[in-house]
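Trainee: Next one to model:
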Amino acid sequence: MPDRPETRDPFEGYMIDVKTDNGTMVWRALERAIWLVFALCMFVLFVWPVFMLAIGSFRTSPPGAAGDWTLDGLRNLVTNPGIAAGAYDTLFLSCFLTVFVTLLAVFFSWVVARTNTPLRWLVTPMMVVVLATPQLFFGLSWAMLGNENAGLINYTIRTVTGTSWSPFNVESWFGIIFVLTLKVTAFGYLLMIGPFGSMDRTLEEASRTSGASAVSTFFRVTIPVLTPAVAGVAILIFTNGLESFDIPLLLGVPAGIGVFATQIFDAVNKTLPPNYAAAGTLSLLLTFTVMALVLIRARIMAGRSYAVISGKGHKTEPADIGGWRFVASGLILLYALLAVVLPLVQMLVGSLQPVFGLYRGFTLDNYLTVLDDSQIVRSLINTAIVAVVGGFLAMTLAVFIGYVGRHSGRTVRHALEFTTWLPWTLPGVVLGLAMLWAYISLPGLKLLYSTIWILMIGLVVAVIPVVSRVSDAALAQIGAELEESSRVAGGGRISTLFRIVLPLIAPSFIAGWTVAGIMISGNLAIPVMLSSATSQTVPVQAYDLYIAGEVSQTSAIFCIQLGAIMVVLIAVGLIRALAGLNARRKAAADLAPMLTDSPTGGRND
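Mentor: Next up is the predicted model:
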């Protein structure tokens, strides 16, 4: 990578210097003021909520109200038998999820990167679709698919067998682990495919040459070499299980299964009066556990060198696995059926049913009912606003943070990285509770309570860890010489950012904006903690409809949202295609005079 300019002052050079000494001092003071404002915003957005969550765990009052100090939350954590049961359920879920997801992620990564399986090209785009699908949509679709009485799976079994046999009940331990495994496998695969794809195949060929079978080589060479990467991803999968909220809420609570995240939700929303101290203490326990696991992963990955690519004879061509490639293709199709096709079919069929479970007399009445409901229409509008505006703000903030870190010293850069990663260690429901404590306690931001704007702030903070990776990757592709040329020509860093950097990373900015918008539009945990009756988003409205028994209307509102997302994705694709075409035309126009002036007159003789 090219060397990056290092400066002690993160904002040094952001302003145009004035030649006089007094002018220079004024601008320097202004630069310092801007830096202080930026640092204050970072603290308020990312650090202050965690701090206030810790304070709230030892208060008797709700957020923003006067109260006394108490240890009731800690005492409840130790003495309440329900907490112990929740801890057991959370660990049970996380352990099984880690095992199954790791196995599937390793399998799919190996199939795509190391074999000649015919359908391996389908896996990566399919995993991207599954990862981008909101967990609430995934959970609701499978809650309908696996419903013991009216689900499409049991209905099909009863129709085929001619009996009343309904073997599949998704509201169970099996259902929760099964559905979460389908969902989280995409996350594990996208983290593992890189190490599997870059591993030198000569290591495996040496094993095969010595007489080992393909299966023996996989277990004795491939897995041991990639153990650090697999272990690191397994830890992240375990933390994903600890943080799970939407699917356990939909499938676990009806079966009497409560994990930490749903217990925090119940302490605030289903207890009178709300037990904020207990919720805060439980949130801190969960947060510290996740942080510890993330640090353990960092320790594992940084402790040794795990190079699998050599400079001599490096090969990554896929291996021929014979007839097993057709078995692997069948498993790919099975996963596509379970994770993509069936949920979409069930959601579409459910939206057309006059009553959920009645597989005849399909109608569009549910769509008409949804669009005629002013509260649902308001939730659609709210979702569009927070997705579009919030996604833009999140990507803009991520680019600015990345740009400042790129031109700062190591200490500031690491501080920014830690700060932007901090929300990732907070489960969604915990982050929502932390936002509640943080912003109601500040006089200015307290006015935003129960409005769409505090909801947007929380959602922007939640997606920053993801979009920051997009912005960092885009900024890393900008050569330092381009920015240096701009500065030599008299431009400050702000000018360089807007005139050089942003135009060059525009495609990545649009992609990050789209990703952030999709994530925001499907988030349930934060809106369910921060929204009011007038600021609800589609996920909250859909959850309320589902709990009220209006399953078909829930399907309709989600189908409308998915249709809007598809329109946005198509529009983004067209914009990027037109931008690429325009760039190629411009490049051809710039090249034409050079070809005309060449000795051959632009012809190849």
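
Trainee: from here on, contacts and neighbour counts on C-alpha atoms
Mentor: OK.

Trainee: Show me what the host helix or strand of residue 394 is packed against.
Mentor: Assigned by DSSP states H and E, residue 394 belongs to helix 374-406. Applying 3 or more C-alpha pairs under 8 Å, 6 or more residues apart in numbering; DSSP states H and E, we find helix 374-406 packed against helix 365-372, helix 410-421, helix 452-476, helix 506-521, helix 538-547.

Trainee: Dump those helices into CSV; add distance to residue 212 and mean neighbour count as well.
Mentor: Listed next are the helices and strands packed on helix 374-406 as CSV, based on distance: least, C-alpha to C-alpha, whole Å; neighbours: other C-alpha atoms under 10 Å:
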stretch, distance to residue 212, mean neighbour count
helix 365-372, 59, 16
helix 410-421, 43, 16
helix 452-476, 40, 22
helix 506-521, 44, 22
helix 538-547, 52, 20
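
Trainee: among those, which is nearest residue 115?
Mentor: When the helices and strands packed on helix 374-406 are compared by C-alpha to C-alpha, helix 452-476 sits nearest residue 115, at 28.5 Å.

Trainee: My guess is residue 451 contacts residue 535. True?
Mentor: Yes: the pair residue 451 and residue 535 passes the contact test of C-alpha atoms under 8 Å, sitting 5.8 Å apart.

Trainee: more neighbours, those two?
Mentor: A direct count of neighbours by other C-alpha atoms under 10 Å for residue 451 and residue 535 places residue 535 higher, at 21 against 16.

Trainee: Against residue 53, how distant is the more buried one?
Mentor: Counting by C-alpha to C-alpha, to the nearest Å, the gap from residue 535 to residue 53 is 23 Å.

Trainee: Check residue 202 too.
Mentor: Distance from residue 202 to residue 53, by C-alpha to C-alpha: 52 Å.

Trainee: Tell me which of those two has more neighbours.
Mentor: Remark: of residue 202 and residue 53, residue 53 carries more neighbours, 26 against 16, as counted by other C-alpha under 10 Å.

Trainee: tell me which element the more buried one is part of?
Mentor: In this structure, residue 53 sits in helix 48-56 according to DSSP H and E.

Trainee: Buried residues, that helix. List them.
Mentor: Going by neighbour count (16 or more other C-alpha atoms under 10 Å), the buried part of helix 48-56 is 48-50, 52-56.

Trainee: Any chance of TSV for those, columns distance to residue 294?
Mentor: Below are the buried residues of helix 48-56 laid out as TSV (distance: C-alpha to C-alpha, whole Å):
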residue	distance to residue 294
48	21
49	20
50	17
52	22
53	20
54	20
55	23
56	24
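
Trainee: which among these gets closest to residue 328?
Mentor: The nearest member of those to residue 328, counting by C-alpha to C-alpha, is residue 50 at 45.1 Å.

Trainee: neighbours of residue 29, just the number please.
Mentor: Using other C-alpha under 10 Å, residue 29 has 12 neighbouring residues.

Trainee: here's the other one to compare against:
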Amino acid sequence: MQILGNDGDPSGLTTRLPVGMIAGSRSLRSIIIQIPNIVRWTLAVLLFALLVSPMLPIAYQAFSDKPLYESNSSLTLANFRTLFDDPRFHAASIATFWFALIATAISTFVGFLAALILERLDIPFRRTLKILFLSPIFVSALILAFAWSMLFGPSGYATIFLRAILGVSLPNLNSIGGMGLLAGVTAAPVSYLFFSSAIANIPPTLESAARAAGAAPFSALMTIVLPLLRPSLLYCVLLNFVMAIDHLAVPLIFGEPARIEVLSTYLYERGVATQADYGLVSAAALVMLAMIQIVILAQKSLLGDVRRYTTVGGRSVRRGLVPLGRTGWIISAAFLTYTLLTTGIPSAFLILRSFCSFMSPLIPIHSVLTLENFKLILGYDAYVQSIVNTLIVATVGGFVAMLLTFALAIVAYRSSTRLRRFVEFTAFIPRAIPGIVVGIGIFYAAVLLPGGGYIRGTLAILMIAFTIRYFPTGFAVLTPAYLQLGEDLERAVRVAGGGELRSIWAVTLPLLRSAMVGCFLLYFVQFFKEYAAASFLFGPDTAVIGTTMLQLDLMGNLGPVAALSVITLVLTLPIAIFIYAKD
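Mentor: Next comes the predicted model:
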């Protein structure tokens, strides 16, 4: 064996090492250097496995002739034949299309109009009106549906009052059109967020040039602003359509009494039934997912090259607000009326209803005031446990989801381009998976995968499902703040002898503390509101507020439903206000 001294000295007077040992040390060094990349790829693959985990068991069950927990199953198309032969599925599919179409049109129009008013016009109380308009984002759609039902439903307080006192009848909300209207109002704040930033970034010089050429204000809006908003419009339509397909609260509260079924309630009714047909439910879930994927592909095809819509360059000018004078007061009054009718008055009525044993315009309110609704909720162990469970899931689950989001942000934006693209693609996969499908998929995964029995029937499975459901939102919130951090400070720590973990602890965490708090609070609110995915996963000891409200409504206990809704508002609205004020 050849022996060499230091610097290749053949004399051997210096320290001698075998050639094989030198080669081995170099291999070990290269492996150590690659450990961070190995860890990053491992985390990325685990994220991919987590986020696609709901879909694999659903696909397997859809093509299986037996439930997942039974052996000796074989592949079949019988589930799809049964589904497509079911007249209720045909009716639910048609109703879903019209419901989603109406909801998308209303939410997109209202969101665009609100963005024009709040971002372009100098109206009184603009900031207050913005808070009121965005409040449905932080209020559960289930709570709003209950409030609208108790106030504007066929037997609602306002409906009876207007019919008895004034002889006026409200539009029937227990219809496809009424349901689409309410779902559109719920999603309108999300549409506003899409349009507001895009409108704010359109340089005023473009419209000024059109006006100088003789175009009227409306003509400049149609020929300049709307074409430049095409990306936001398409993304908004896509998101609203997906949200409408996934929407469960309004169809469940308003559609069920009128025997109107959409795909979400079709899945809900068959998934939670005592004798659930798992194959049929899985086949319907796949069809629902395929519909959403078709919408996504259409959006990508219509959008094309996004560079055509670039308006912010190196010499862009921020626009000012358009002064309106007295007209601004009229617009503010109209906008305030809309927010009061859709959110303010229903929420106030829900609070009042929680303190009443019964409400009718023919009975004085002071004669029915009571605290019995709250005593029932706080005096029954199962209801108190649902509140505690929700707090645990929202707090612990939100914190773990925030840490996972932080870790994956580092993996994405401190790695190679290929890994970054993989993580970005993976992070937004759940955006196209309805919450009700996530719940079904996680339920099947817990049955199919080894060790799933340990988390089935526990709060952990709810945390996993909610994390999958809202990971795209958390990732989208945290990554912009992370991208603003340069790598120079982290490199400085490494030059001083610190490792990667040391640079993350000493530099990245302190600088991202504010963004991480915002990310956690957003997860907290979303986890607190979630009920669709939980409908398939909760057990006797793991019910959450949303599932408890559905059970109370099923029993006709509207007073306790209102009381539980008020408790939810008390626990979440301060956090929501803090998030907005912080932003």
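
Trainee: ok, the most centrally placed residue in structure 2 - contacts?
Mentor: Among the residues of structure 2, the one closest to the centroid is residue 470, at 5.1 Å (C-alpha atoms, centre = their mean). The neighbours of residue 470 of structure 2, taking C-alpha atoms under 8 Å, 6 or more residues apart in numbering as the test, are 430, 523, 526.

Trainee: ok, those in structure 1: which stay?
Mentor: Here is what carries over to structure 1 from the contacts of residue 470 of structure 2, by both residues aligned by TM-score structural alignment, their matches' C-alpha atoms under 8 Å: 523, 526.

Trainee: Over in structure 1, find the residue span stretch 344-358 of structure 2 aligns onto.
Mentor: Mapped onto structure 1 using TM-score structural alignment, stretch 344-358 of structure 2 covers residues 341-355.

Trainee: ignore the last one, stretch 404-423 of structure 2
Mentor: Under the alignment (TM-score structural alignment), stretch 404-423 of structure 2 falls on residues 397-416 in structure 1.

Trainee: Mind reading off the mean deviation between the helix holding residue 53 of structure 1 and structure 2?
Mentor: Here the mean offset of helix 48-56 of structure 1 against structure 2 after fitting is 1.5 Å, by mean C-alpha distance after the TM-score superposition for structure 1.

Trainee: So what touches that helix?
Mentor: Identification of contacts with helix 48-56 of structure 1 by C-alpha under 8 Å, 6+ apart yields 62-63, 276-277, 280-281, 284, 431, 433-435, 437-439.

Trainee: Any chance of CSV for those, columns neighbour count, distance to residue 189 of structure 1 and secondary structure?
Mentor: Formatted as CSV, the contacts of helix 48-56 of structure 1 follow (neighbours: other C-alpha atoms under 10 Å; distance: C-alpha to C-alpha, whole Å; DSSP: H, G, I helix; E, B strand; the rest coil):
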residue, neighbour count, distance to residue 189 of structure 1, secondary structure
62, 18, 41, coil
63, 21, 40, coil
276, 26, 37, helix
277, 29, 38, helix
280, 28, 33, helix
281, 25, 33, helix
284, 19, 29, helix
431, 27, 26, helix
433, 30, 31, helix
434, 28, 31, helix
435, 29, 31, helix
437, 26, 36, helix
438, 25, 36, helix
439, 25, 37, helix
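
Trainee: quick check, nearest of those to residue 155 of structure 1?
Mentor: Of all these, residue 155 of structure 1 sits closest to residue 431, with 39.3 Å by C-alpha to C-alpha.

Trainee: what does that closest one align to in structure 2?
Mentor: By TM-score structural alignment, residue 431 of structure 1 lines up with residue 438.

Trainee: I'd like to know how far the nearest residue to its match once chain neighbours are set aside sits from residue 442 of structure 2.
Mentor: Sequence neighbours aside, residue 54 is the residue nearest to residue 438 of structure 2 in space, at 5.5 Å (criterion: C-alpha to C-alpha, 6 or more residues apart in numbering). Per C-alpha to C-alpha, residue 54 of structure 2 is found 5 Å from residue 442 of structure 2.

Trainee: Residue 361 of structure 1 reaches residue 354, doesn't it?
Mentor: Yes: assessed by C-alpha under 8 Å, residue 361 of structure 1 is found in contact with residue 354 at 6.9 Å.

Trainee: Mind checking which of the two has more residues around it?
Mentor: More neighbours surround residue 354 than the other of residue 361 of structure 1 and residue 354, with 18 against 9 (other C-alpha under 10 Å).

Trainee: Now do the SS call for that one.
Mentor: The local conformation at residue 354 of structure 1, judged by DSSP: H, G, I helix; E, B strand; the rest coil, is coil.

Trainee: how far away is it from residue 343 of structure 1?
Mentor: Counting by C-alpha to C-alpha - residue 354 of structure 1 and residue 343 of structure 1 are separated by 19 Å.

Trainee: cool, and residue 86 of structure 1?
Mentor: According to C-alpha to C-alpha, residue 86 of structure 1 and residue 343 of structure 1 sit 29 Å apart.

Trainee: Over in structure 1, find the residue span stretch 369-384 of structure 2 aligns onto.
Mentor: Going by TM-score structural alignment: stretch 369-384 of structure 2 matches residues 362-377.

Trainee: residue contacts, residue 215 of structure 2?
Mentor: Residues near residue 215 of structure 2 by C-alpha under 8 Å, 6+ apart: none.

Trainee: residue in structure 1 matching it?
Mentor: Match for residue 215 of structure 2 (TM-score structural alignment): residue 212.

Trainee: Which helix or strand contains that match?
Mentor: Using DSSP H and E, residue 212 of structure 1 is not contained in any helix or strand.

Trainee: how far away is residue 52 of structure 1 from residue 221 of structure 1?
Mentor: Distance of residue 52 of structure 1 to residue 221 of structure 1, computed by C-alpha to C-alpha: 49 Å.

Trainee: How about residue 455 of structure 2: what's its closest non-neighbour residue?
Mentor: Nearest non-adjacent residue to residue 455 of structure 2, counting by C-alpha to C-alpha, 6+ apart: residue 461, 5.7 Å away.

Trainee: Map the one you found across to structure 1 for me.
Mentor: Aligned by TM-score structural alignment, residue 461 of structure 2 pairs with residue 454 of structure 1.
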